Structure formats: structure tokens, C-alpha cells
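Engineer: Can you look at this prediction? I've put the sequence above it.
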Amino acid sequence: MRAAAKASAVAKARHLLHRRLSSHKPPRLPLVSSPSLSKTLTHSPSSSSCAATLRRFSSDGISDLRDGVLLLSEKTSSIHIDGEREELRAAVSALADELLAVPDNQEIAGVLDSRSADALLRRSPNGFASIELLSRLKSRPLLALEVFNWRRKQVDAEIPMVPEEYAKAIALAGRAKNVDLAADLFSEAGAVGLLETSLYNALMTAYMYNGLIKKAVSIFEDLKGDHRCTPTIVTYNILLSIYGRSMLVDHMEAVLRTIDEAKLSRTLNTYNTVIAAYVTAWMWDQMESTFHAMDEGPIKPDVNTLLLMLRGYAHSCNLEKMERTYVLVKDQVNDRQVPVIRAMICAYCKSSHPERVQKIEALMKFMPEDEYRPWLNVLLIRVYAQEGLVEAMERFISEAFCRNTMVTTSGVMRSIISSYFQCNAVDRLAGFVKQAEYAGWRICRSLYHCKMVMYGKQNRLKEMHEVLDEMENCRYFPTKKTFLIMYKAYFTIGRRLEAQTVIGMMWKLGLGYPVDALPS
């Protein structure tokens, strides 16, 4: 009777799985949004970004799970000879390459049958080949899940399912943004008696990467209440990542104390996850103390640790330590760490480093063209304006106009004005003002006052008066400073009648007298 109930549960779970694979649902909106999103300066990104930024943290729960699963599989493997293991890996790799070449809408069962994948699975009855195949297909999680579904249909006494296969499939469902499928697979594994800690870890990870923080923590509580399973250091690493991504630092530190009280050894991922959380929360002192504790202990920092520290030093504008760390991981950063490069450029933009332009331009060489960020464009406009490099400033201004990037801060506009004023480029300033008005940039009275001053210095009085009309069109009416600019322009070139007329206008409007016009 028990066997019949068990078979019924499995059949029902398989039916649900088949339905979910055939009609993939769009991703759910996250229950708790990624904390990094609020720190983006566009940000927009993307993110991107945000979760995308944090996915580069070395505390990648899916990667941890993959490594743990493969390690466990090899421990129980009946393939003891290295040559035989490598031969099996090569066969799995060839099959994976062929499957990855299959178009999305093509049936993959025929490919698996034609390649005798069933025979390949029988060569490793402990699931090693199946797990290896799913790992190699992770770039296309929906394809990998179809392979898993095919694999379940091959189950017999010789090649039974193992928990690690379910764990891998649950993680893949999470990557495919299908948390309902992940939960169904978890339930199915429990129904057939394959529930282990690795499956809890996989479901926690699936929920975490889809922003379902409360559900992920709930699975951890279920694990603690399951007398058959015990949380491992991988479990706690995932929990650390969950709290770290949400900037729940107090909760994360409580988990660290639990790890120590349970006599579990901290791993490299433990330290990297904690450092990543402190970087996310902008807690620089705690970030450094964790790094030093790691450096002095048995677990030494790796490249990922240094990349996290580099990001932290960049965000905190600690240029000295940032540059020292950059030297250690320069090749890795220049090769593919675009977010870190952006953070370093931003740090130089905000600094008063005497060689900041040279440093920025050296880093910009490693920025792909498709990695444009509006906020970074605006920062670069301000840097080149402050340095008086008008041509370079105008290149970034033109790019901003072309990409419909808007400048909404008066500080950046004043920097642009000052740059034009210092090189006495009134015509270039006039052209910029027209474009800025059209593009909807932040227009301030200082733009027009600067034009008036520069026209006055060049004795272009007619154009100086025309600026008053431009101001009126933008609803900027003359102020005391406006009249003083006109008075000084006339007085300097000896046109005292016009200067006296300006004084009269000021008197009529109740704006007082210019200081040098008062009787001695």
C-alpha cells in the first residue's frame, strides 16, 4: 500500500514537471529587491545590474553547490582510474557540445537517443555522468532541464536517480527563473526518499537568486527542523549571502557566530561572502578587518577576494589602497571586470589626484563601447571641465546629447560654464547653451550671465543685450547681478551715458547702486 502511494506521488510530480517545462512561466517579481539597486548612480544597471553586479561575488551559491555536488559524486564514484574518468568526461563534453548546438525549438530527446546517452549514463551508475552533463549545460538552463526530464524517464534498477541530480536540476530551475519548478523538483525528491541537505541548499539558492528572501530563509528553517538532514557550511554560506545581499548585516553576523559555535570551519566562500556584504553596505572598517583576519588565518585570500577589496577601496575613494590592490589583479580586472573598472574611474573622478585624467584615460581603454553608463558620462564631463580640457569635455557632451543623457545638476553646468569662461570661448558657450536648452538639461541663470560677461569683455554689446531676450524666453528675469554686468561692460569701455542709464534702471527697480558709481 505504501509503495502504491509513493508511486502515485512520483507520477503526480512528474506530470507537474512536464507541464512546467512545456509552458515556462515568466520570472516573478522579487519579494525583496536587491539592495545594490538603491546604490546605483543611474543606475541603471542594469544592474543590472544590480543583481548582475552582485552575481560577480565569489559567494555564488550555485557555484558552491556545483563544486560540492561534483566532489561528492567523485567520492562515491566507481570510476577509480583517472584515465577512465577523463574518458567519461570527454564523452560527456562531446555530448554537451552537440546539445548546445541544438536550436531552442528542436526536440532534444532524439539527439540523446541517437548518441546513446543511455549507455553513457550506465557507465557511471552513481550519477556522475548525468551531473557532469547538467553542469556543462548550465548556460542554457531550459535545455539542461529538458535533459534532466529525459534522464528521469531512463530510471531503472541499474541507473537510479541520486540526490545530487535533483539538486543540480533545482539550481538550474532557479537560474531559469522558474522557482515553482524548483519547488516541485524538491517535493518530488522528497517523495522518492532522496531528500538531503544538498537539495535544501539548492532550493535556498534558487529562491535567493530570484529575490525571494523570505522563502529562502523559510527553507533554511525547514532544514533545521528535518531530523534526517543537518546544515553544512555550504548552507550557512548561502544564508550569509542572502542576508548580505539584503544588507541585513546584523543577521549575517549572527550567522557567523552560529558557524563558530557549531565548530564548522569557515571556507574561502564564507570570507568572500562576508566581505562582499560589507562592500554592499559600505562598511569599510568591517570589510578591512575581515580581510586582515582572513589574511592572518589558514584561509588565504584569492583573486575574488582581492577583486572585492578593490571594489570596496574604489567606492570608498581610498586611492592609495585601490592602486596597490589593482597592481595585484591588474590582468584580471582589465580582461573582464568592467564594473570594477567603472568604480575605479568613478573614484578618480571624485578625487583631486594630480594625474587623474591620465589614470582615467588608461582605464577607459578597457571599457567596451556597449558598456555606456549615463552617470559615468556626466562625471567625465565634469572632470574634463574642471581640468579645462574643453575639446575632451565637448566630446563627452556630444555623446551625452546623442544618447539623450540629461544633466540635471547645477554643479556640472557651472563646471562647464567655468571651462568655457577660462578659455574665453563665448561662441562655443553660446552653441552649448542652445543645445542644452533643446535637450532639456538643467539651465541656470549663470549660463546667461557668463555669456553677457564674455560678450562685454569682447565689446560685443549688441549680442550682450540679446542675451536678455534669451533669459526672458526661459523666464529668467534680470537681477541686480545682471545689471551690474551691463554697467561694468559700459563703464569699462568709457560709455558713461549707457552706464548711467543702467544705474537709473537699477534705481527704478530698487536694486541700489554699483559701488564704484557712488559719489565719493
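Structural biologist: Thanks, I have the structure now. Residues are numbered from 1 along each chain as shown.

Engineer: CA only for contacts and neighbour counts going forward, please
Structural biologist: Noted.

Engineer: would residue 106 count as being in a strand?
Structural biologist: No. Per DSSP: H, G, I helix; E, B strand; the rest coil, residue 106 lies outside any strand segment and is coil.

Engineer: For it, the count of nearby residues, please.
Structural biologist: 9 (other C-alpha atoms under 10 Å).

Engineer: before we go on, here's another structure to hold up against the first:
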Amino acid sequence: MFQNLSSHSLQPSSFSFTLHSSQYYTHSLTFTQPCLPLPNRSLRYRPMTRISCASTRPKRNPGPMPDKSEAEELVRVMMRNMNEKEPLLKTLNKYVKVVRTEHCFLLFEQLGKSDKWLQCLEVFRWMQKQRWYVADNGVYSKLISVMGKKGQTRMAMWLFSEMRNSGCRADTSVYNALITAHLHSRDKAKALDKAIGYFEKMKGIEWCKPSIVTYNILLRAFAQAQNVERVNALFKDLDESIISPDIYTYNGVMDAYGKNGMIREMESVLSRMKSNQCKPDIITFNLLIDSYGKKQEFNKMEQVFKSLLRSKERPTLPTFNSMIINYGKARLREKAEYVFQKMRDMGYTPSFITCESLILMYGFCDCVSRAREIFDGMVQSGKGMKVSTLNVMLDVYCMNGLPMEANMLFENAKGIGVIPNSSTYKLLYKAYTKANTKELLQKLLKNMDRDGIVPNKRFFLEALGAFGSLPASAESKVTHQAKNRVPSLQRVSASTTADVSRKQDSAKT
């Protein structure tokens, strides 16, 4: 397939990928005690005097940093111990002699990933009571970042005020975390206004000038909002400053434009990147391949892939996964299979995401039996099945008009070691509604009620998006059944009901 590809550049002008990028390595440092000669008697007691002083007036770094792997292992042990029988504070007190700031940072990350942001605050309060604790911008910056990711903007603002009350002076990293926290809020227009307000405030504070990280956060946010004018203004502001854009600047903006299907704007940033002598990396190649593939501009996608193979970079699994999916959406089965074979020939081992991409590709190409073969192979492999794989196979059945087969797989899910989640129910609810399968829908609603799946406003609106293709009579019947069968649906707010009614009216029109 790729032997006959054109070697011309990506853009109508002349852009070619000539990559000479350096590789980055992460070194793991292990701190050990130096081997010193035995000191004489007079010197032997001096270190003891210093230790005594340190114990009465602790310093911020009282000794060598522990090995990172050891710190991570301790945090893993603590996370396993944190359960209903042993609360968080009891666990912290159990390890009080060894836990320090670096362990708390790792705890913030792990608790944040588990949606336990309230427990992050418990750890913070516990830290403040320890003798080794010193108020530090880094701690507040980390906490503000965790709160922002969980949509807790008010809590992030409270931490910002708490930081200033503790005597700490906000620096660039704190403002960057605060900007990011606002950008995670639901009201994007208001969030962008807040973010640009903080940006202008930073420019007026000598010790808090915007960094390249600040620009990268704002550029990506405005590109995602498709605000080309603001992106150009930020790039101009960046050019006039002493700060130079880096690879993350261009990759972030191009990725945001590409995901919004704004190919021209993406290519404009690509040209700007080339003119600034910033060489593309594998992330650049992957986002271009994915963006062109989603717009089904396969000639450009294939040119980028060919340039990648000629470069010093190597493709990654996301490179192949993206091409397989996008060829599948265009029903180009042979090309998708060629990409998979190319991946195997280059020595790559398929991941579960690769297998999911193949299942979905065959689903788009009406090859349901082939998709099921891959799914069964994953089940028989003995490796832990993921709910995302189950959802992909169910989606294949539903998109090919096979609701009965989807229901059989769903009912057998626990038998193959998979517990359905809310996404599974949403997918099937929408498919059964669209297919007007009354019995399957009633059975699904009973299972939702049994498993405690309470559909919120978002679930209700997204699932009922299928009503646009239903006759009015069928639509009203399904809605009536849903409200009568599941008590939780009756607790949907009046505003939700009004939104659904408007959605149904627009669908009928």
C-alpha cells in the first residue's frame, strides 16, 4: 500500500519531515552514604551535635532523599492499607516515622486518581501537624492541581487563599495550577476569561512572570475552544517575549486543532513550528496521523507515516491503532489489515487497545464474525479482561443491528470476568431504544436498578439522543416504560425533564 505513496510534502507549499531530534532518558538516582575515612576522636562528636540541633529545629530537608522506588513502594503499601477497617489517619500515624513530603506528594497523586480528593485534604492537614512540615509553594501547587482535575474549583481557590495566609508568596507554578484548575470547570467561557485574567495579572508581578508552561496551557485551551484569534494573539505575545516556544507548545495547539477537525489551522501551526526550527517528535507524527485519519485525508496521513518511517523516530502502538481505526471508519478493511501486518512485521506486540481497535474496525466493515473471533481470543488468552473491550464488542453488535447478540454477551459478561459499568448500560440503553426492542429495554432497566446504576442528567440526555430516529409513538412508549420501570429515573430533576422534552421536540421537527 505504502510503496506507491507520493514523497511530496504535507502542505501545498513545501514542508517535509527531516527529523534529527535528540532522545530523552530518565535516570533513576540512588542516594547512598559516601565512604569516608574514620575521623579522629575530636571530629567524631561534631556530627552528633548537628543532629541534636536538627532534632530541636527541623530543617526542610533533614537528610538524603529516599530512593524514588522505595518511596513509591511505601505509598503502595499505605494505599493498600487504607480501607474501611483502617482509616487514612490511622495508616499515616502507623508510618509517621518514615513519611515525609515526597511520600505525601505521591499520595496526592494516587488519591487524586482514585477520586478521593477529600482524603488529599486529610493528608495535607496531617502534614501540617508534623514537626518536619514547612509551608511550601510546591505542596499548595500540587493540591490545587489535584482539586482542579476533579472539578473542585472552589476548593482550589480556598487552597490559594490558605497558601497566602500561611505566609507563602504565590509563584508562577501556583498560578499555572490555578489557571489549569479553572479550565477544568464546566463553564468553559467563564473559565477562559478567568484564565486570561490571571495571565495578565502574572505579567504585572515581577516574581510571577508567565513561563512557557503558562503559554502552553492557555494556547491549548483556546485552541480547544476554537478561538483562533486568541491563539494568534498569544503566539504574538510569546514571540515578543524572551520566552521561546518548545515542542510542547506546538504539539498541544496542533492536537487541539486536529481533534476539532481544524486541519488548516493545524497546518498553519505546523508551518510556524518549521520556521522556528523546532523539530517534530513522535507525538507530532502521531497527532498528525490521527487528525488526518479522522478527516479521512488518507493521502496526507500516509505521507506522514512514510516520513515517520524515514526519520530517526520509531512508530508507537498509538500510531498503528489510530490508522487501523480510521481506515475502519472509512470501510477500508484491506488497508487496515495491511497496517496491522506492518506492525507485526516491525516486531510490535499488539496491546489490548490494538485488539479493541481491530474489533471496532471489523465492526465498521460489517465483519462481525471476525470481530467476535478476536474478542473470544482475548477471553481465552487468560489475561484479565477489561470492561472497555466488552463495550467495544457490544458496540459492534449494536451498530450492525444485532441487539439480541449484544444482550447475550451482556448477560454472560460476569462469566468471562467482566463487570459492566455505567458506560455499558448507556451504550445498550441507547441501542435498545433506537432499535425499539421493548423486552430488552425492560430487562436492561431492571438490571440497572438491581446494580444501583442511577442515571443522572447527562446519562439521560445522551441516551435519549437515539430518539431522533424513532417514530413519535415508539418514542413516547419507551420513555413511559423507562420512567415506570426504574424508580431512579423518576428522581430526575424537573430541569432534566424539560431538557429532554426540548430535545425530543427538536428531533421531531
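Structural biologist: Thanks, I have it. Not measured: the values here are computed from a predicted model.

Engineer: What is the helix or strand containing residue 111 of the second structure packed up against?
Structural biologist: If you go by DSSP states H and E, residue 111 of the second structure is part of helix 101-113. Helices and strands touching helix 101-113 of the second structure, by 3 or more C-alpha pairs under 8 Å, 6 or more residues apart in numbering; DSSP states H and E, are helix 68-81, helix 117-128, helix 137-149.

Engineer: contacts for that helix?
Structural biologist: Contacts with helix 101-113 of the second structure, where a contact means C-alpha atoms under 8 Å, 6 or more residues apart in numbering, come from 71-72, 74-75, 79, 117, 119-120, 123-124, 127, 133, 139, 142-143, 146-147, 150.

Engineer: Return the residues in contact with residue 214 of the second structure.
Structural biologist: For residue 214 of the second structure, the contact set (C-alpha under 8 Å, 6+ apart) comprises 176, 199.

Engineer: Per the alignment, it pairs with which residue of the first structure?
Structural biologist: Taking TM-score structural alignment, residue 214 of the second structure has residue 235 as its aligned residue in the first structure.

Engineer: In the second structure, what residue spans correspond to strands?
Structural biologist: In the second structure, no strands are defined using DSSP state E.

Engineer: Dead centre of it: give me the residue that sits there.
Structural biologist: residue 149 (10.0 Å; C-alpha atoms, centre = their mean).

Engineer: unless I'm mixing things up, that one is touching residue 184, no?
Structural biologist: Yes. The criterion here is C-alpha atoms under 8 Å, and residue 149 of the second structure meets it with residue 184 at 6.2 Å.

Engineer: any shared contact partners between those two?
Structural biologist: In contact with both residue 149 of the second structure and residue 184: no residue, using C-alpha under 8 Å, 6+ apart.

Engineer: just to revisit the earlier point, and the angle from the helix holding residue 111 of the second structure to helix 68-81?
Structural biologist: Helix 101-113 of the second structure and helix 68-81 meet at an angle of 50 degrees, taking axes from the mean of the first three to the mean of the last three C-alpha atoms, to 10 degrees as the criterion.

Engineer: Quick one: work out the angle between helix 101-113 of the second structure and helix 137-149.
Structural biologist: Going by the same axes, to 10 degrees, helix 101-113 of the second structure makes 10 degrees with helix 137-149.

Engineer: what range in the second structure matches stretch 502-512 of the first structure?
Structural biologist: So stretch 502-512 of the first structure is aligned with nothing, judged by TM-score structural alignment.

Engineer: returning to that earlier point: so which of the helices and strands packed on helix 101-113 of the second structure is the most packed in?
Structural biologist: Highest mean neighbour count of those: helix 137-149, a mean of 23 (counted as mean count of other C-alpha atoms under 10 Å).

Engineer: Quick check: that one compared with the first structure, mean distance?
Structural biologist: In the superposition against the first structure, helix 137-149 of the second structure averages 1.0 Å from its aligned positions (mean C-alpha distance after the TM-score superposition for the first structure).

Engineer: residue range for that helix in the first structure?
Structural biologist: Counting by TM-score structural alignment, helix 137-149 of the second structure corresponds to 163-175 in the first structure.

Engineer: Quick check: residue 462 of the first structure vs residue 53 of the first structure, distance?
Structural biologist: Distance from residue 462 of the first structure to residue 53 of the first structure, counting by C-alpha to C-alpha, to the nearest Å: 54 Å.

Engineer: Residue 211 of the first structure now?
Structural biologist: Noted for residue 211 of the first structure: a distance of 14 Å to residue 53 of the first structure, by C-alpha to C-alpha.

Engineer: Kindly report the same for residue 168 of the first structure.
Structural biologist: 24 Å.

Engineer: Same check on residue 326 of the first structure?
Structural biologist: 19 Å.
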